[in-house]
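Participant: Sequence and predicted structure below; questions after.
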Amino acid sequence: MSNRPAIAPRSHWSRWLLILLLCFAATRLYHLMTLPLFLDEASHLTRAQWVWEGKPLYLLETGKALAPYLAAALWPFVGAPFLGRVVVVLLGLIGLAVAYAVGRDLHSPRVGWLTALLWIATPQLFFFERMALVDTTMSALAMFSVWTAIRMMRDPRWWWAALCGLGLMLTVLAKLTGLTYLPIPILAVFIGRVPWRTRFRQAVLALVVFAILAAPMLWYLRSIDADPTGQSSGLTSTDTSSLSTRIQRNLPTMIEAERAYFGDFMLIVMVVALVAAVVRFPFRSGLLIAQIVLPVGVIAATAQALWLRYLSPAAPFLLLITALGLVELGQGLARVLRRRSLWIALPAAVAMIWLITVSAPFIATAYRDPAALPLPNGDRTEYITWIPSGYGIREAANYLNRRITEPITMIGVAVNCNSARLYLRADSPVTLICPDLDWGGGNPLVVADIKARIAADGAVWVLTEDKNPPTVDIRQFDGREEIAAFSRMLGRNTVRIFRLTATTIPAQED
């Protein structure tokens, strides 16, 4: 009799996968707009609108193009905040489905099923997949690339390699740092089942397809001297002399962030499962580990300003290797006990403990009050309490939607101005202009524009916020009237609406 564990029919697992996909969609879409729109979400959606306003290639210059282009295709001028987040959820569905397929192809449907379940429940992925950000979309397409790479090493037909190359291109289009996933076809060579010569041919073909697809984009970026990785603005650095400083600063922050999202219990389980997976399946595990180590390593080495969402693309691969190790340990335990059906006991126990103690409370809080979420300090600052958050901004937009019935022009000098603009209803009488701002203050061109509009129209409205230094100091204008104020978390950076009728600011010097 074979020692291979009994596997349920494919149709049984397909039904479970469909149920899990529906659960994913339900958990992500329910109360989707509870958390206000974050600064970068508004930026992506504004650039999606620019596709229709004479800047169709600007998204390529940002290095974050796929999700905004999809939003642009769906006409992002009505309901843009909801539309942008739905696009990310849809790409997440693709990622979840192919993660199941990767787990199935590397081991069994059991690993695919457990991976999908853990993915749905992971607080880190739950949080970021409900925002119009691009990081999780990159990992979803990277997962597709891994799946097609596995398939092309087991099926010699050329179109699997072409699909892998396409997947890599879409990964890079999602976010340019997806270049760190380019070794996928090479690493997949070691888990192939076709002859070695065929494996190398498939890997080369996948990379050639990627190169052909990526060449026009890379040529365009080079021709305009674009900086999609943010080196010129100090977001990243490749200076080797400060490499150790960046790594020593970033790694502890990364570890604390993962502890906040996963909890110590799950991190310990992940380490144990990883060891089990590596011992039992070294090459398969190596393929997954590379998709964790390479992107995270690049972030740790280059990030001058570490935004913790950069870590979220590693989570699906962490979950995959955790599921692989847990199922293998569970099956080993079942063999020892001579009860094959008990393979599920260990994975189920781990999943239930984690769901009850970490995942379910996080998700319930996110639906009820995102401001109360137990986020890492960096994420709490960025999305809840600081000026890039949408708190106060959303309330200001709601006020304008309710109270303003006559046409007005408003200049937004709050840094998250575009979120307010996107929250305005399609037939709003408010024309909200969001100029480029220097967060450090001054902004003489904006001041000059305000003065010119006051001179021409007699008055102008301004959306601002308490900030030191202010982007534009409203106190320097005579005749200012505060119309409304909207508090933020911790009582700082209050959002305010002013009506200005005169100014005593001296003319700006040339």
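Facilitator: Here it is on my side, so go on. Numbers count the residues shown, from 1 in each chain.
Participant: going forward, measure contacts between C-alpha atoms and count neighbours the same way
Facilitator: Noted.
Participant: My read is that G112 contacts Y100, right?
Facilitator: Yes: between G112 and Y100 there is a contact under C-alpha atoms under 8 Å: 3.7 Å.
Participant: What helix or strand is L213 located in?
Facilitator: helix 196-223 (DSSP states H and E).
Participant: For that helix, which residues meet the burial criterion?
Facilitator: Buried residues in helix 196-223, counted by 16 or more other C-alpha atoms under 10 Å: 198-207, 209-211, 213-214, 217, 221.
Participant: and if you look at stretch 296-306?
Facilitator: 296, 299-304, 306.
Participant: tell me the strands in the stretch 251-400 of the chain, going along the chain?
Facilitator: Counting by DSSP state E, counting those that start in this stretch, one finds no strands in the stretch 251-400 of the chain.
Participant: in it, which spans are helices?
Facilitator: Per DSSP state H, counting those that start in this stretch, the stretch 251-400 of the chain carries helices over the ranges 264-280, 282-302, 315-337, 345-354, 360-368, 377-380, 393-403.
Participant: Presented hereafter is structure B, for comparison with structure A:
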Amino acid sequence: MGRRLKPATPWLAAILLWWWVRLHNLLQLPAFIDEGAQLQWARLVWRMQPFHGASDGKLLGIWLGAALWPFAGGLWLLRVAGLLVGVCGFAALLATARRWLGARAAVVAAALLLVLPHAHFFERMAVADAVSPALLMLVLWSGLHALAAQRTRAWAVICGALLAAAVLAKLSNLVFAAIPFLIALVWLRPAVWRRQLAALLQIYLAAVVLLLPVWLALTLVQSDMGFDLLSSKGPHTLGETIIETGKIVRSLPGSVAAYWTMPLLVLAGLLWAAGLASRKRMALFCGFAAAAFLVLVVTRSTDGMFESRYLLPVLPLLALLAGAGAERLLGAASARAQMLLSLLALGAAVPALQFVMLTWVAPQQLPLGAFPDRWEYITGWPSGFALRAVAAELAGRNAPLTVITVDQGSWERLQAHLPYGSQVRAVVRPLKDWRAGSVPPGMQPDDLLLLDHPRDDGVPQQLGVGLSAVETYYRPQRESWVTLYRVQPAP
């Protein structure tokens, strides 16, 4: 007779499956502009410049990337660093669902988050938003232990540390500070309210103590810590808030249809309704927290600055709510009805699974919304397409060569795609370094100039030099392209 599997084995298998799904063909999508910047900032940490991302309110991802020095395969390592945080968040989701909702709820919540295109697409990127859902889940998990389960003081410290990490990952994650308070409110026990209050204060004290040294260091270097950027992204008057909120709300259906797929959204909607109808504390908590976060993001953004990845933190909450609904429906259903519901769920997941497979083999074919997502990640100049092709072809020549860019973003992404030890050198020479009719100091006749069109269409006239095209590399759908030029100074 074979050995009985331990109860934890299926959950460990789920974690390994999440890891494989997220890790498989991780470099299929080329570097987005924010990823190139984050990789460069991680390298600067080793030059005693650890706070370069502070002006954007993003530090944790940079420090995690810096820990992977010497950056051989830098982009892959940077994305893996984010996935290490993500897998911890997924484990916390499983533990929370099992403890507070039930085993069936944990299975459904994990399955939904595993195949959900919105989560899958962004968690495979090295952007600050990618780790926010995991950090929110970890704060929730540890906060429940500290406040609802009445565990030791150590859990309060752990929750405070995770809250501090969330704020360091992205400044707008300050809203996560409401989670411990909401937990204490929802799971309030009159008999031990003093103990709960003490634990709540310990959580916030631990977070402040850990954030204080960073705040002092940033104050000394006169950093705005990202508050200026956060303020500039939002509306400033009530009238502007109403107008911008209306624009964002009108754009949401397209984003939801792309990143959820309609069959999966309909199924999830039914499960959310059942979860709220169950009136379990965890279900009501997740429903309220997700709705509050969604309203906050939508009303504090402008149409031109809103990104679908800003909504990532609501995903684990919605997954838990769906799990609560599944627990209620499956618990009241017969075995035959359970089988039928399972088959319907598998059918609803098919378009989402097709999305996942495209990220592995052909991300340029992903059915993203035309703007800004498809433009940012695939067809427009913020995308790494074309730049990756430039890096691969030039590195394949196995000869020394210098490529000059006029903007930081192109330089950072070109560097991110150059293989470790490549003889190709990428250099940035901003427009201010060029004098009309002459090349910048140090530029050699064999050096190539890289321009990104149509964004850089006006640059040749600004430089005042002769340019002869060497090679052009197109992005998908040919909406934008990168051209390498030989440069001849004006006579």
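Facilitator: Received the coordinates, thanks. Note that the coordinates shown come from a computational prediction; the quantities given were computed from them, not determined experimentally.
Participant: so what does the helix holding L213 of the first structure touch, helix or strand wise?
Facilitator: Under the contact definition 3 or more C-alpha pairs under 8 Å, 6 or more residues apart in numbering; DSSP states H and E, helix 196-223 of the first structure sits against helix 58-62, helix 135-152, helix 158-174, helix 184-188.
Participant: so where in the second structure does the third one end up aligned?
Facilitator: The reference is to helix 158-174 of the first structure. Taking TM-score structural alignment as the measure, the second structure aligns residues 153-169 with helix 158-174 of the first structure.
Participant: That stretch vs the first structure, mean deviation?
Facilitator: Mean deviation of stretch 153-169 of the second structure relative to the first structure after superposition (mean C-alpha distance after the TM-score superposition for the first structure): 1.1 Å.
Participant: residues near the closest residue to T503 of the first structure other than its chain neighbours, how many?
Facilitator: Spatially, and ignoring its direct neighbours in sequence, T503 of the first structure is nearest to F477 (4.3 Å; C-alpha to C-alpha, 6 or more residues apart in numbering). Neighbourhood size, F477 of the first structure [other C-alpha atoms under 10 Å]: 17.
Participant: corresponding residue for F362 of the first structure in the second structure?
Facilitator: For F362 of the first structure, the residue aligned by TM-score structural alignment is F355.
Participant: Double-check that match against H120; I have them as touching.
Facilitator: No: the pair F355 of the second structure / H120 is not scored as a contact, 9.1 Å apart, by C-alpha under 8 Å.
Participant: more crowded one of those two?
Facilitator: F355 (27 against 21).
Participant: give the contact list for the more buried one.
Facilitator: Applying C-alpha atoms under 8 Å, 6 or more residues apart in numbering, we find F355 of the second structure in contact with 117, 366-367.
Participant: Check the gap between the equivalent of W386 of the first structure over in the second structure and V361 of the second structure for me.
Facilitator: Counting by TM-score structural alignment, W386 of the first structure corresponds to G380 in the second structure. G380 of the second structure is 20 Å from V361 of the second structure, where distance means C-alpha to C-alpha, to the nearest Å.
Participant: cool, I378 of the second structure as well?
Facilitator: 14 Å.
Participant: Of the two, which one has the most company?
Facilitator: I378 (27 against 13).
Participant: just checking, that one touches R475?
Facilitator: Yes: the pair I378 of the second structure / R475 is scored as a contact, 7.3 Å apart, by C-alpha under 8 Å.
Participant: joint contacts of the two?
Facilitator: With C-alpha under 8 Å, 6+ apart as the test, I378 of the second structure and R475 both reach F385.
Participant: Out of the helices and strands packed on helix 196-223 of the first structure, which is the most enclosed?
Facilitator: helix 135-152 (a mean of 28; mean count of other C-alpha atoms under 10 Å).
Participant: Pull out the buried positions in stretch 75-92 of the second structure.
Facilitator: Those buried within stretch 75-92 of the second structure under the rule 16+ other C-alpha under 10 Å are 75-83, 85-92.
Participant: Please apply the same query to stretch 464-478 of the first structure.
Facilitator: Across stretch 464-478 of the first structure, burial judged by 16+ other C-alpha under 10 Å covers 464-467, 470-474, 477.
Participant: Just tell me what V266 of the second structure corresponds to in the first structure.
Facilitator: Counting by TM-score structural alignment, V266 of the second structure corresponds to I268 in the first structure.
Participant: ok now do A156 of the second structure, which residues does it touch?
Facilitator: By C-alpha under 8 Å, 6+ apart, the contact set of A156 of the second structure is 142-143, 146-147, 199-200, 202-203, 206.
Participant: Pick out the most distant pair among those residues.
Facilitator: L147 and A206 (14.7 Å; C-alpha to C-alpha).
Participant: Could you single out the nearest of the buried residues of stretch 464-478 of the first structure to G234 of the first structure?
Facilitator: G234 of the first structure lies nearest to T471 out of these, by C-alpha to C-alpha, at 20.1 Å.
Participant: which stretch of helix or strand covers the closest one?
Facilitator: Per DSSP H and E, there is no helix or strand for T471 of the first structure.
Participant: roughly how far apart are it and V415 of the first structure?
Facilitator: Per C-alpha to C-alpha, T471 of the first structure is found 8 Å from V415 of the first structure.
Participant: do V446 of the first structure as well
Facilitator: For V446 of the first structure, the distance to V415 of the first structure equals 13 Å [C-alpha to C-alpha].
Participant: So between these two, which is more surrounded?
Facilitator: A count of neighbours by other C-alpha under 10 Å puts V415 above the other of V446 of the first structure and V415, at 23 against 19.
Participant: looking at it, that one is touching S389, isn't it?
Facilitator: No: contact criterion C-alpha under 8 Å: V415 of the first structure and S389 do not qualify, at 9.5 Å.
Participant: which residues are in contact with both of those two?
Facilitator: L39.
Participant: what does R79 of the second structure align to in the first structure?
Facilitator: Looks like R79 of the second structure aligns to R85 there (TM-score structural alignment).
Participant: post-alignment, the helix or strand where A42 of the first structure lies versus the second structure, mean distance?
Facilitator: Assigned by DSSP H and E, A42 of the first structure falls within helix 39-50. Average distance, helix 39-50 of the first structure versus aligned residues of the second structure after superposition (mean C-alpha distance after the TM-score superposition for the first structure): 0.9 Å.
Participant: so where do the strands sit in the stretch 401-510 of the first structure?
Facilitator: Secondary structure of the stretch 401-510 of the first structure by DSSP E, counting those that start in this stretch: the strands cover 408-412, 430-433, 460-465, 481-486, 495-500.
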